[in-house]
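Trainee: Got a predicted model here, sequence first, then my questions.
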Amino acid sequence: MSDPIKTTNPDGTATYQSMGDRDIAAEAVQGVAKAAVKLVDAFSNAADMSANMPADIRELLRSASSDIKNAPDTAFRAKAAADKHLANDMLYPAGRERLAKQEIGDAMAKVTEILDGADTKIDVADALLYQAARPAMPAGADVAARSDVKMVLDAANGLDMADSAKELAKRSDAVGALVADQGWLSLYMQSRKVDPRTADAIKVIVRNEMLQAAAESDDPKRVATGRTALALVNLRKAVIAARGYQRNAL
């Protein structure tokens, strides 16, 4: 059996690991980075980044995807540089540790900046996709649509309201456009004194149902934005995986 490997921690204490333990741990950490990349690829495969997608949204999502893939590479290079400093026996131990600590600190800040930026781009794209996927409100149809939606929802409470709103969100006409307006729906539920937790749940249900309907519609632009909005969950998971790699690698 090989001798355990000694690692000196920043506080001066020592940690001992066998070569096998270290290899297993390193492989597990690299697996997290690979998971982030796979999730970005899963997003790309499920999304519709064709010309049917508005160019500004497409660019936001491509930039966010690139950021997420680059973050683990930035962390990996910093860790390699830090290890090189620690192995440099031409320097005093304090100097080696100071350089390594600086390398890790700079990388931690850089990766955090990259992933925070990716999160922001995803949030902006998400909002834009939702608006683009909503059915168009025909000119002058809002009054009649408001009357129709209120007639249906006024007759419902609690879970019944969720079911009713879900059915309305499937429509591609003025009624569907109105119920998918999260601002209007929030104000309506406030006027009905719907419990805030129930109201939030109903808005999520309406959102998901509208996006699914858009993804399955006959309108190529709604299909593109609906499918892409639904696929964003993979990008959000990829950011979480990349942050996990950052925590464990640095």
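Mentor: The structure has been received and is ready for your questions. Residues are numbered from 1 along each chain as shown.
Trainee: Could you use CA atoms for every contact and neighbour count after this?
Mentor: Fine.
Trainee: just checking, next helix/strand downstream of the one helix or strand residue 78 maps to?
Mentor: Element membership of residue 78, judged by DSSP states H and E, is helix 55-86. Next helix or strand after helix 55-86 toward the C-terminus (DSSP H and E): helix 93-133.
Trainee: take a look at this one as well, against the first:
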Amino acid sequence: MSYTTGTNYRSIKSFSGGRGVVSQLRSSSASNYKNTNTSKTSSSSTGTSSSSNAVLATQLKTYSKIAENSADDLQKSGERLTATGENSLFGKAEKSKSTKDVVSTATDFVNNYNNILSSITKLGGTENKKFGSELKKYAEDNKDALKNAGITVLTDGSLTMNKKEMNAASLENLKKVFNGKDSFADKVTKLSSDIEENVKKKLKENLLVLGSGSSSTTNRKSSGSYFNALV
């Protein structure tokens, strides 16, 4: 008795060694489904990895640029504050009996100090951690002097300013923090130069690592060129 013309049930059973065509097709379909899903999962994983790398690269560039720009600006304001002589910022303030320009430059300096500390903390890395610790130590060592100048050291090492107190601070108290060799401003200014160079170097290294982590040649080339596009 046949189920289809020219084919009987017994021959169907024997076709796949007793398992039957239906069973064989089910097995084949299951295998294909598994392979398809595996392929999709692998593709999804690769896409997620590339997306994550792109996000990390963007964050690296952002925080690195903040650190670089802040370091450069801090060095400019730091050089003005630490300069000595009658034509220096403090020299002119002594003549005019006004701290207005000193406070303005000191405000820029503190803002850039905070930006550098925040950005290198987010960037991470052994060297940045070391630089961060040094910045915090300089602030902590000068905590009382900074307070007398209207600036408070917070627990995370960042600085907060009270403009009223800064404007009311004596030129002598401002000078102790910001003027001359080995002052707080002098130490931070010198360290910021090292921070800037390290950030540039580490950014390039990190982006190359992100690029080599991709299986796509295109992605590798793209990731490797992030730094070139940045500078």
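Mentor: Now that the structure is in, tell me what you want to look at. What you see is a predicted model, and the numbers here were worked out from it, not measured in a lab.
Trainee: Report the TM-score for the pair.
Mentor: Here the TM-score for the pair of chains, by TM-score structural alignment, normalised by the length of structure 2, is 0.34; 115 aligned residues with a C-alpha RMSD of 5.1 Å.
Trainee: Show me what counts as buried in the helix holding residue 78 of structure 1.
Mentor: Buried residues in helix 55-86 of structure 1, counted by 16 or more other C-alpha atoms under 10 Å: 57-58, 60-61, 64-65, 67-72, 74-76, 78-79, 81-83, 85-86.
Trainee: Please apply the same query to stretch 54-65 of structure 2.
Mentor: Those would be 54, 57, 60-61, 63-65, for stretch 54-65 of structure 2 by 16+ other C-alpha under 10 Å.
Trainee: Where helices are concerned, which of those residues count?
Mentor: Cross-referencing the buried residues of stretch 54-65 of structure 2 against helices under DSSP state H gives 54, 57, 60-61, 63-65.
Trainee: Next, format those as TSV and append distance to residue 91 of structure 2.
Mentor: TSV is the format used below for these (distance: C-alpha to C-alpha, whole Å):
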residue	distance to residue 91 of structure 2
54	50
57	45
60	41
61	39
63	36
64	35
65	34
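Trainee: Looking at those, spot the one nearest residue 228 of structure 2.
Mentor: Checking these against residue 228 of structure 2 by C-alpha to C-alpha gives residue 61 as the nearest, at 11.3 Å.
Trainee: Now do the contacts for the closest one.
Mentor: Going by C-alpha atoms under 8 Å, 6 or more residues apart in numbering, residue 61 of structure 2 touches 203, 230.
Trainee: And the buried residues of stretch 54-65 of structure 2, which is closest to residue 160 of structure 2?
Mentor: Using C-alpha to C-alpha, residue 63 comes nearest to residue 160 of structure 2 of the buried residues of stretch 54-65 of structure 2, at 20.9 Å.
Trainee: what's the nearest residue to the closest one if we skip its chain neighbours?
Mentor: Distances taken as C-alpha to C-alpha, 6 or more residues apart in numbering place residue 119 nearest to residue 63 of structure 2, at 5.0 Å, with adjacent residues excluded.
Trainee: Pretty sure that neighbour sits against residue 64.
Mentor: Yes - using C-alpha atoms under 8 Å, residue 119 of structure 2 is in contact with residue 64, at 7.0 Å.
Trainee: quick revisit: just the element for the residue nearest to residue 63 of structure 2, please.
Mentor: Counting by DSSP H and E, the element that carries residue 119 of structure 2 is helix 100-123.
Trainee: list the helices and strands that helix packs on?
Mentor: Helix 100-123 of structure 2 sits against helix 21-82, helix 89-96, helix 126-141, strand 159-161, helix 163-168, with contacts defined as 3 or more C-alpha pairs under 8 Å, 6 or more residues apart in numbering; DSSP states H and E.
Trainee: Just after the strand or helix carrying residue 207 of structure 1, pick out the following helix or strand.
Mentor: In the assignment (DSSP H and E), residue 207 of structure 1 maps to helix 196-215. Next helix or strand after helix 196-215 of structure 1 toward the C-terminus (DSSP H and E): helix 220-249.
Trainee: Measure how the helix holding residue 78 of structure 1 sits relative to helix 220-249, angle-wise.
Mentor: Relative orientation of helix 55-86 of structure 1 versus helix 220-249 (axes from the mean of the first three to the mean of the last three C-alpha atoms, to 10 degrees): 10 degrees.
Trainee: relative orientation of helix 55-86 of structure 1 and helix 93-133 in degrees?
Mentor: Relative orientation of helix 55-86 of structure 1 versus helix 93-133 (the same axes, to 10 degrees): 170 degrees.
Trainee: Give me the distance between helix 55-86 of structure 1 and the centre of its chain.
Mentor: Here helix 55-86 of structure 1 is found 15 Å from its chain centre; the criterion is C-alpha atoms, centre = their mean, to the nearest Å.
Trainee: Spatially nearest residue to residue 83 of structure 1, not counting backbone neighbours?
Mentor: The nearest residue in space to residue 83 of structure 1 (C-alpha to C-alpha, 6+ apart) is residue 100, at 7.0 Å.
Trainee: roughly how far apart are that neighbour and residue 147 of structure 1?
Mentor: From residue 100 of structure 1 across to residue 147 of structure 1, the span is 66 Å (C-alpha to C-alpha, to the nearest Å).
Trainee: and if you look at residue 15 of structure 1?
Mentor: 69 Å.
Trainee: and if you look at residue 131 of structure 1?
Mentor: 22 Å.
Trainee: and the residue lying closest to residue 117 of structure 2 once chain neighbours are set aside, how many neighbours?
Mentor: What sits nearest to residue 117 of structure 2 in space, not counting adjacent residues and going by C-alpha to C-alpha, 6+ apart, is residue 132, at 6.0 Å. When neighbours are counted by other C-alpha atoms under 10 Å, residue 132 of structure 2 registers 21.
Trainee: shouldn't residue 132 of structure 2 be in contact with residue 119?
Mentor: No - Residue 132 of structure 2 lies out of contact with residue 119 (C-alpha under 8 Å); the separation is 9.8 Å.
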